Every structure is written in C-alpha cells, then in structure tokens.
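Trainee: need coordinates for the following:
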Amino acid sequence: MTRQFWVLIHRWAGLSMAAFLIIVAVTGSLLAFYPELERLINPQLYPKQVLENKLDIATLAELAQLRVPYGQVNAVLMEANEESTVISMNARPDSSGQLSELGFDQLLVDPYTGEELGKRQFGAISEGMINFMPFIYKMHYNLALGNFGMWILGTCALIWTLDCFIGFYLTLPQRRKPPSPLTSLPVGAENKNIWLRWQPAWKIRWKSSRYKLNFDLHRASGLWLWLVLFIFAWSSVYMNLWDTVYTWTTRTVFDYKAPWTEFPKLNKVLEEPKVGWRQAQMIGEQLMAEQEKAHDFTVERVVALILDRERGIYHYVARSSRDIQDRRGGTRVFFDADTGEFKLVLLPSGQYNGNTVTSWLYALHMANIFGLSYRIFVCALGLVIAMLSVTGIIIWMRKQQARAGKRSS
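Mentor: The predicted structure follows:
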C-alpha cells in the first residue's frame, strides 16, 4: 500500500470523526473539573455542614424507599460528587409488570442527616441548571442520544485508535532512493540521516505562513502528545464498547475479568431480591473483610452499594489500598441478591493484570489521578484535541481549494 493510500485513510478518518471529537474534547475539558463545577452551579445539592459521621448505606436506602414508596432503589453512591450522596432509583412496576414514569432517576441526599437535597432526571437539560454538568457528561459519553450515541462514539473511538498509528506513520520521513552501490556511507550515517529528516515534523514554524503554521500545529502536536492521545482513544473504546471490542481485545492479551463477562443476565429482571438493603450491607461488610485478609489489602471506607437487577447481583464497593484513583474507589465484592452467596472480588490493581491496566486507563481518562496538575493537563488536552480536529479540517479545505483551482485553470 502506498503512502498516498494512508494519507487518504487518515484524511477521511479525521473528517468522519472531527465533529464528534470536537464535542467530546470540549465537554471533556469541563468534566476534568466536574465536582468543582457541580458544586459551583448547584450548591443546594451539597450538605450545609460536614458532621462527624455519615449515615450507613442501608439507612439511606431505607429512607429513600420511605420517601418514594412508588419507586425502588438501585444504588446508593456515597461519594458520587464529593460530599453529595446520590441514590439511583426507578419506578416500581405495577401489578401488571408495567413501569410508570417516576419523573426522576436520582435522589440527592445529605449523607449526614438523610435530608433530601434534590431530585433530577440525570442529564435532562430541560430541567435547567440542576442538570448542566450531567448534560455535559451525557454529551461526552453518548452525545445525549442514549445507546445510539454510545455506539457512534464507540465507533469513533475505535477509528481514532487505529488512526493514531496511521497519523504517526505519516509523520515519518519518506524513503529516499537507495544510494548507488559505488557510494559508501559511514556506519550509522543512514539512521542519523533519517532522524535529521524527521526533526521538522516535531517543530512548529511560528513565524511562517498561516497554512504552514496550521499544518505544523496539526502534525507536531499530534507527535508530542501521541502516547496520551492513544491512551485517551483506547480508553474511549473501553468507555463505549466495554462489553464487546474492549473486552475481546483485552482478554486476548491479559487476564481480565469483568461483571458483564462473569455474570449472565437473568431471564427476568429481579424486582424484589430476597436480600434487602440492610442484610446486603452486612453481607458486603463481612465479605469485604474476608477478602481484605485473603488478598492483603486495607479498606479505607465504603463507597457504594449497587443492586444489578438484570444479573441478580449486589456490588459492595469500597476504597482500599489497592485503588489508584484520587477520589472514590473501585475495590468490589459481588454476591447473589437472593442468597447472599459470594461470587467474585475484583481489585483495581495487583490481582488480574488486565484489570490493573483497565484501572489505569479509566483513572487517566477521568483525570482522577496525579492530583490537580494532571486535571489541568487533561482540561488543556481537550482543547488540543479540538484544535487537532479543526486544523485537520482546514488542511483538507485548503487542499480542496487548490485542487479546484487546478481544475478551473
């Protein structure tokens, strides 16, 4: 395949992704500071004062159930947005099995008092500023188009991942004709010559013409940030195609376990598990303590308790010494929602190498590691990705204009 072929592939891959990448890049810049922006925009969703002890998960779930008797609790997320606790809910089916509209899917409560702080349908911008950051999140994750948008962005992420390698190849200097057999070169001279010819690709000619500056920004920025761009492209595949492409690929290289591969969906959604929230909390605490000893890690605090009704499984989630993220946690034990039987423990690091790699990809993508400096970097990176898309469009437009000029002459 000729270089011109890969130029065409790179060009059309970039054009097909450009609009989507600009959207996810700009929204991603905002999401790097999601907790701070959420608190700034919606201070009413946070506790008025921080007390010594929080209510336990079971109590918060039971209070939510009493407050909304026509709904059912699916998850209690203790550290969803720093000090705000989010209770995920949906409508309880009626006698015929039909679901009515609850009007919201998140109940936000004070974790210290159980007081209701707000309700919202996550991401519904029609509700106003209470959903501004959730809407930004949905735009970033699935273009606010549900599963259809998720597949669109997943496809873009896969194209982006492959295009990272094509773009890198196109920065390499083109091969020159081999020297005459009569010409002898010093040892290492050929390699040195290649490096010298590759150096311009890394530079930006700030004082050159607009076209050259635009081209250099596109090429050099992509080279300097290549590894980071690849990490964000592949982690985007994980975010959107987690149960297909990402899982298949990761399991061919690493030892990787995930809930969607370990627990098949039930024939019927579990509406009323035999293990209630109070008992689930006790079982989760006990199982986590057992795994803490078995796998030699230390639990710092509980983060969430989640009921997966489609698989009939509870997830008890804690932050532990195996976590690599700055906030929240990903140390999980899974147990049966009807019998309480232990099913699986998944640690963020040091257990399965595929899960360790995935934890790093997730933390890097979510700007949830290395503190404030990395979050600022990710915020700036979003703008750079948008710039790469815009400069790519400009390069294509200038070449289209040049071709049109040749045809008309």
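
Trainee: contacts, neighbours, all on C-alpha from now
Mentor: Noted.

Trainee: which helices and strands sit right next to the strand or helix carrying Thr250?
Mentor: Element membership for Thr250, per DSSP states H and E: helix 247-253. If contacts are counted by 3 or more C-alpha pairs under 8 Å, 6 or more residues apart in numbering; DSSP states H and E, helix 247-253 sits against helix 353-365.

Trainee: chain center to the helix it packs on: distance?
Mentor: 10 Å (C-alpha atoms, centre = their mean, to the nearest Å).

Trainee: can you give me the buried ones in the next helix or strand after that helix?
Mentor: Going down the chain from helix 353-365, the next helix or strand is helix 371-408, by DSSP H and E. Within helix 371-408, the residues that count as buried by 16 or more other C-alpha atoms under 10 Å are 375, 378-396.

Trainee: okay, the angle between helix 371-408 and helix 353-365?
Mentor: Angle, helix 371-408 to helix 353-365, by axes from the mean of the first three to the mean of the last three C-alpha atoms, to 10 degrees: 80 degrees.

Trainee: and for comparison, fold this next one:
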Amino acid sequence: MQRARWGLRLWHRGFGIGAGLWLLLLALTGTAIAFYDELDRALVPELRTIPGEFTALPRVDLALATAQVRHPGFVPRHIDLPNRPRDSIMIIGSENGQAAQLFSDPRDGAMLGLRSSGSFAFDRRHLMDTLYALHMDLLLGPTMAWVLGLVALLWAIDHVPAAILAIPRLARWWRALRVKPRGRRALYDRHRAPGLWLMPVTLMLAVSGLCLSWQEETRAVVSLVSPVSERLHYDFPDAPVPSRPIGVDRALARVRGAGVWRVDSVQILPAKAVYAVRAFDERDLDGIGRRWIYVAMADGRILAERHDNGSSAGDAFFAWQYPLHSGKALGLAGRALICIAGLVTASLCLTGIALLLLRTSR
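Mentor: A predicted model of the protein is given here:
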C-alpha cells in the first residue's frame, strides 16, 4: 500500500511540475471568458452596443455592403445577430489574411468599427479576445491546441491519484474537507480541501476541455460505442458562388417564412454556395442557437436542417461539452460556478507549487 501511494504521489507531483503553469493559465483565462460578452460590452461599448433600443429586423446586407466599401479586403465568414435590443451586429472574418471582427449598427448597417482578432494585445479593445485566444491555443495555433488537449487528458487522469492522496483513510473522509487556519498543515489543507470540494466540476472541465481540443480523436473513440454525426454541410458537394446570390436578408426571410423567427447567427459557406442559419430552438442546451438550417445562395431553397443534439447518445454527449465547459448549460449560476472553479484551480496550482518548494527547501 505504501509503495502504491508513493507511486501516486510521484505521478501527482510530476503532473504539477509538468503542467501546473499551463493549467494556471487556462484556469485564469477561463475564469475571465466565462463572462466574455458582458465584459467585452463593458470594455468596448462603442463596438458592442448602439444608442437606444432596436427590435426590428437587422439590416445585414446593408451592413455587409458598407463593410465592403470601408474595408475592401474584409471577407465575412460568420455573422452574429443581435440578441438584445441594444446589441450591434458582429461580423467575424478576415482582412488581408488577418482574423478580424467588424461591428455594425443593425438599424442602418453603419459601421461601428473593426478590430483585429487573435493578436497579443491587452488594451481594452482587444483584452477579451486575447484572453479567449490564450485559452484556446495560447495564440500558437493548432499544435498548441493539441498540447493543451494533452494537458486536459493528464488533468482528468490526475483526479484519481489526487482524490486517493487527499483521503488517506476513507472512514475519516470528512477531515479532508476541512481547512485549518493555522499551523504546519494549513498550506496543505488549502491545497487539498478546495480541490475535493469542486472535484466533480474540475473533472468535468478536464473531460470537456479534452473533447473540445481533441475533437477528431474523441469523436473516433466515442463512435466505437455510439454513432456520432457531423454537421450536414460537411457532406455537401462543392459548388461555385452564384453570380447573383440572394443575400443574407433574403435567406433569413426564407427561414422565417418556414416558421423560424429567432435567429442567432449566420455562417457564410462560399465553398458550398450555402448560408448556414443557426436558429434558437427549445432543444438548445445553452444560449446559442443550435438548430442549423441550410439555405441555398442561388434561389433560397432550404436544403436541409439539423439540431446539434443529433439523434444518438454520441451526438448528445458532444452536444453537452461546450455548454458544460462554459457553464452556459446552467445559465448565470453555471457560469458563476465555472468562475469559482477556475479560481480554485488557479489556487491549487499555486499552493501545489508552494508545497513543492517548501518540501525541497527542507
């Protein structure tokens, strides 16, 4: 038994040394971006909001046309429509190969501003986008995203030795949940107890982070147990963009004519000559429209539709990963819990480093 505990302790310390700083960065950035929209609106109200309230249909085509005049090199990819009366239109795309976000007034399409995306900058205009990019891949691209997926996998595994080491005697498990304010064991208690309190939440964050970072790998594993469906446009044939596409406004009108009123966003898929309209639905697990409706650019025909929840247990498993990881599955309370879990995880990293330095200094 002692040899087994020694091995678990060696693993736990090794994980802390190898991944502690990465995990600390992920925890702190994740804490902030749990309230990304609220913080971003407060930091850049001139981009994210409009004066007064507007509840009519947004002028998307006019916004795209104005953006093309002001920024000829801007290529739109994703259009996030206003969900609140004072929200602006956010158009995500690229300008001359650089990722960018453009903001427009939904009333008349007037351009409110443009900011680069994925750059390392901490001014108020770029702060939240920088934190989001750091959380995704440290601004280092797909290879680092894969590395962070490995950190998530090791973190998920580490929950087992951490729990065993924290509770040496199962019959007295409650003692591991207490924190002594003073004494030699106070630092150890501050490392152990909060980790046990929120262990179900941090384990969920580790597993969901793994699924979001290693999407292809985790889908291949889950598909061994249950079928996993992909989004329908992945299988659409390639098609040229028509010389006179119907435009986003007409595509939205076509969707609304089919009985869908609340639309979350639109993805422009030029390689498929399709608009992918994302609509809100009672099956949604978070505050993002998960019902995909595909509209042909040529004539406005609805080609297909699908909800992210899918039809199998594998589909449902992956549909839950982002809502759980972001906390949005439980609304405001869920996001607050994610913030707390992030702060606790950061504290575990710091107290773990302090414990290691304390032991090595003896």
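
Trainee: tell me how the two chains score on TM-score.
Mentor: Here the TM-score for the pair of chains, by TM-score structural alignment, normalised by the length of structure 2, is 0.85; 358 aligned residues with a C-alpha RMSD of 3.3 Å.

Trainee: contacts for the helix holding Thr250 of structure 1?
Mentor: 238, 256, 354 (C-alpha atoms under 8 Å, 6 or more residues apart in numbering).

Trainee: what lines up with Ser88 of structure 1 in structure 2?
Mentor: Residue correspondence to structure 2 (TM-score structural alignment): Ser88 of structure 1 is matched to Ile92.

Trainee: quick one: its match is in a strand?
Mentor: Yes. Secondary structure of Ile92 of structure 2 (DSSP: H, G, I helix; E, B strand; the rest coil): part of a strand.

Trainee: quick one: contacts for it?
Mentor: Applying C-alpha under 8 Å, 6+ apart to Ile92 of structure 2 gives the contacts 76-80, 99-102.

Trainee: what subset of those is buried?
Mentor: 76, 78-80, 99-102.

Trainee: helix, strand, or coil at the equivalent of Ala258 of structure 1 over in structure 2?
Mentor: Using TM-score structural alignment as the criterion, Ala258 of structure 1 maps onto Glu230 of structure 2. Secondary structure of Glu230 of structure 2, reduced to three states by three-state DSSP: coil.

Trainee: tell me how many other residues crowd Glu230 of structure 2.
Mentor: Glu230 of structure 2 has 13 neighbours, counted by other C-alpha atoms under 10 Å.

Trainee: ok, now Leu60 of structure 1?
Mentor: 25.

Trainee: ditto for Asp249 of structure 2
Mentor: 15.

Trainee: so it makes contact with Ala63?
Mentor: No. The pair Asp249 of structure 2 and Ala63 does not pass the contact test of C-alpha atoms under 8 Å, sitting 10.6 Å apart.

Trainee: contacting residues around the alignment partner in structure 1 of Ser326 of structure 2?
Mentor: Aligned counterpart of Ser326 of structure 2 in structure 1: Met366 (TM-score structural alignment). For Met366 of structure 1, the contact set (C-alpha under 8 Å, 6+ apart) comprises Ala32.

Trainee: now do Leu252 of structure 2
Mentor: Going by C-alpha under 8 Å, 6+ apart, Leu252 of structure 2 touches Val277.

Trainee: which element is it on?
Mentor: Secondary structure (DSSP H and E) places Leu252 of structure 2 in helix 248-257.

Trainee: ok, average deviation of that helix from structure 1?
Mentor: In the superposition against structure 1, helix 248-257 of structure 2 averages 6.1 Å from its aligned positions (mean C-alpha distance after the TM-score superposition for structure 1).

Trainee: next secondary structure element downstream of that helix?
Mentor: strand 263-269.

Trainee: by contact count, what packs against that next one?
Mentor: strand 74-80, strand 274-279.

Trainee: give me the neighbour count for Leu212 of structure 2.
Mentor: Considering only other C-alpha under 10 Å, Leu212 of structure 2 is surrounded by 20 other residues.

Trainee: alignment lookup: it to structure 1.
Mentor: Match for Leu212 of structure 2 (TM-score structural alignment): Met239.

Trainee: so Asp338 of structure 1: helix, strand or coil?
Mentor: coil.
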